[in-house]
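# sequence first, predicted coordinates after that:
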Amino acid sequence: MKIERIETFVVPPRWLFVRIEATGGIVGWGEASLEGFAEPVDAVFEALRDRFIGADPRAIEDIWQIGYRAGFYRGGPVLMSALSGLDQALWDLNGKLNGLPVWRMLGGKVRDRVRAYAWIGGDRPDEIGEAAAARRAQGFSAVKMNATAELGRLEAPRVLDEVVERVRAAQAQGLDVGLDFHGRVHRPMAKQLARRLEPLGLLFIEEPLLSENLEGLAQIGQLTSTPIALGERLYSRWDFKRVLTSGVVDIIQPDLSHAGGISEVRRIAAMAEAYDIAVAPHCPLGPLALASCLQLAACTPNLVLQEMSIGIHYNVGADLLTYITNKDALSPVDGHLALPEEPGLGVTIDEAAVRAAAKEGHRWRNPVWRHADGGFAEW
């Protein structure tokens, strides 16, 4: 058996799908989405085609090792996102070849479902309350929201009061809340904010500082018992190694479309388990990314939560369920997602819809914000 074709599809709203076809017409799909950088990730597949057209698609680990190591230059979001999509597609193909969901090939399940959470937005407490009520109506019991607008290095105390009010508005709807600082809060304000939020009983605070600032994160950790989460901007087990050994994090959030796919995040999760650190994969992406996360959730003891982006349309008329025909596979019930039972990743791609959408493509870019003084603000 050989890989005969590797195709990529840039589709709205901001995703990059990967299709691998092997001998006999068996097909696997993956997702190499890297928000704002679809074009460079797509370009990596020129090198991956040269390497792997003609390779045995059953040799998932060998392909992963060559994809990571044979190019000499390793790691980073672009290369690892491409490898992630390739890896997911190989697992999907092999699951279909063997008539098994991926989680069965990874050792079998340790749970029957996984708790999911969705994002809410809003600047004012009333807007947050309405968004939280809508998520509760969808069946969610947990949500994540941005902590703040783009804070400067020093702000008036009333700004912190506004954060607390917004969190309470979501909690008033009966929801558990995780708060994403998004790395946009600098240390002088992050220290104050972490302490102010302590009594609210949050699920976690995410990226209270950027993950490269481990010294500052350690200081934040001394000020609060709220679990600290991070990891969406880390791309391999070597990136996570320093974070795990530092003791500053309680929940890691690797993205299965950025951090080497199912194969690598499986290893990262096992490393985290040795440090008694939980896993909650980052996934504001498409259906193949989420389906890959569910395969990991099935067989990973320390996985606790799963992010998902259902109902977010990005103003382009496409959302999580647009390109799949078995929409129930990724629809939450009572705030949880069921584990896929179908072979491979467990979702059925509407290939005609994908090919039609790829003709339009997208040029999605991260927005740019500025502080009141005109200086650049972290997204």
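It's in.
# from here on, contacts and neighbour counts on C-alpha atoms
OK.
# residue 311: neighbour count?
Residue 311 sits with 14 neighbouring residues when counted by other Cα atoms under 10 Å.
# apart from its neighbours in sequence, what residue is nearest it?
Distances taken as Cα to Cα, 6 or more residues apart in numbering place residue 319 nearest to residue 311, at 6.2 Å, with adjacent residues excluded.
# equivalent analysis for residue 279, please.
Closest residue to residue 279 apart from its sequence neighbours, by Cα to Cα, 6+ apart: residue 303 at 4.4 Å.
# any idea how many residues pack against the one you found?
For residue 303, the tally of surrounding residues (other Cα under 10 Å) stands at 24.
# how near is it to residue 351?
Separation of residue 303 from residue 351 (Cα to Cα, to the nearest Å) stands at 31 Å.
# residue 210 now?
According to Cα to Cα, residue 210 and residue 351 sit 38 Å apart.
# try it against this one:
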Amino acid sequence: NKPVYKLLGGQVHERLRAYTYIYPRPGDTKDVYHDPDLAAERSAEYLSQGFTALKFDPAGPYSAFDGRQLSLEALDLCERFAKSLREAVGMKADLLFGTHGQMTAAGAIRLAKRLEPYDPLWLEEPVPPDAPEEMAKVARATSIPVATGERLTTKYDFARLLRAGAAAILQMNLGRVGGILEAKKIAAMAEVDHVQIAPHLYCGPIVGAANIQIATCSPNFLILESIETWGGFHTEILKSPIRFEEGHVIPSTAPGLGVELNEDVARANPYTGDMLHLEMTQHPVQ
């Protein structure tokens, strides 16, 4: 009859600062992932919902053949995104620059130099995740904190990152690293090196709830990934919704994960697609 965080050292944080991707909306006539003006306009909406951090990912597709050098056009678009968003949010929100390992270390350093004037909170997974020593080259060459970890699967992977000095922020995904206890071990390893955690989320509210448990009991927690304000279908599929207030998630005091799946809603909405998530292309990207 206790929440998981009570069993893993107790509650450290009463509120968890959250961020969201800048998402497309029905009726958009432009692609918010590729139009910096629309992204800047949408950022104002998220600020009005209380968010103080926004993530965006304009660097283009990633492939089985990465890392690579981004084209001049892609570099320019990335810089225009950072500039437009910084002008739109001012000092009211952090900017989180997302990538998916598209670049070589040299290419990521070129991009980072363009982004530094806009002071992002992080540069995410700038090189493929199998090369922490290369990622460390990026970390040493830029003032932007490097964040990574969404595609890693074991505490041993994260130990390599820490030994290499490759990241300031670890983004383990609890649906991929072996669950809550393994994630707690990763968080504890990071704490020893004064590295922070920002649990990653590309799943739904069940993994989201597990992330909340780890974040609540971890002294080195930085920020939590949310899917907007956990409204809509993510409210319907839980018997009690995740509590979101003024840009923060409020940890539940309910037992276990703090949420309960509404299985009737789940059965009524079977997944009929054939994609698991973002999928890397199987041909080189120029």
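Thanks, I have the structure now. Please read these numbers as outputs of a predicted model, since none were measured by experiment.
# and the TM-score between them?
The TM-score (TM-score structural alignment, normalised by the length of the second structure) is 0.86; 270 aligned residues with a Cα RMSD of 2.5 Å.
# that older thread, residue contacts, the aligned residue in the second structure for the residue nearest to residue 279 of the first structure?
Matched to the second structure by TM-score structural alignment, residue 303 of the first structure sits across from residue 221. By Cα atoms under 8 Å, 6 or more residues apart in numbering, the contact set of residue 221 of the second structure is 196, 197, 198, 215.
# as a check, name the ranges of all strands in the stretch 151-286 of the second structure.
In the stretch 151-286 of the second structure, the segments counted as strands under DSSP state E, counting those that start in this stretch are 169-170, 196-197, 224-226, 244-245, 248-249.
# figure out which of these is closest to residue 84 of the second structure.
Ranking the strands of the stretch 151-286 of the second structure by proximity to residue 84 of the second structure (Cα to Cα) places strand 224-226 first, at 22.3 Å.
# what packs against that closest one?
Secondary-structure packing of strand 224-226 of the second structure (3 or more Cα pairs under 8 Å, 6 or more residues apart in numbering; DSSP states H and E): strand 16-21, helix 205-217.
# residue 60 of the second structure is nearest to which of the ones you listed?
It's strand 16-21; of those, that one is closest to residue 60 of the second structure (Cα to Cα) at 15.2 Å.
# quick check: angle from the closest one to helix 205-217?
On the basis of axes from the mean of the first three to the mean of the last three Cα atoms, to 10 degrees, strand 16-21 of the second structure is oriented at 140 degrees to helix 205-217.
# which bit of the first structure covers strand 16-21 of the second structure?
Using TM-score structural alignment, strand 16-21 of the second structure lines up with residues 114-119 of the first structure.
# ok, average deviation of the matching stretch from the second structure?
Its matched residues in the second structure lie on average 0.5 Å from stretch 114-119 of the first structure after superposition (mean Cα distance after the TM-score superposition for the first structure).
# that stretch: how far from the chain's middle?
Mean-position distance between stretch 114-119 of the first structure and its chain equals 12 Å (Cα atoms, centre = their mean, to the nearest Å).
# same check, this time on stretch 55-69 of the second structure
Centroid separation for stretch 55-69 of the second structure versus its chain: 15 Å, with Cα atoms, centre = their mean.
# cool, and stretch 132-148 of the second structure?
Relative to its chain's centre, stretch 132-148 of the second structure lies at 17 Å (Cα atoms, centre = their mean).
# between the two ends of it, what distance do you get?
Chord length of stretch 132-148 of the second structure, first to last residue, is 10 Å (Cα to Cα).
# list the buried residues for that stretch?
132-139, 142-148 (16 or more other Cα atoms under 10 Å).
# for whichever residue in the first structure pairs up with residue 104 of the second structure, grab the count of nearby residues.
Using TM-score structural alignment, the equivalent of residue 104 of the second structure in the first structure is residue 186. Other residues lying near residue 186 of the first structure total 19 when counted by other Cα under 10 Å.
# fine by me, thanks again.
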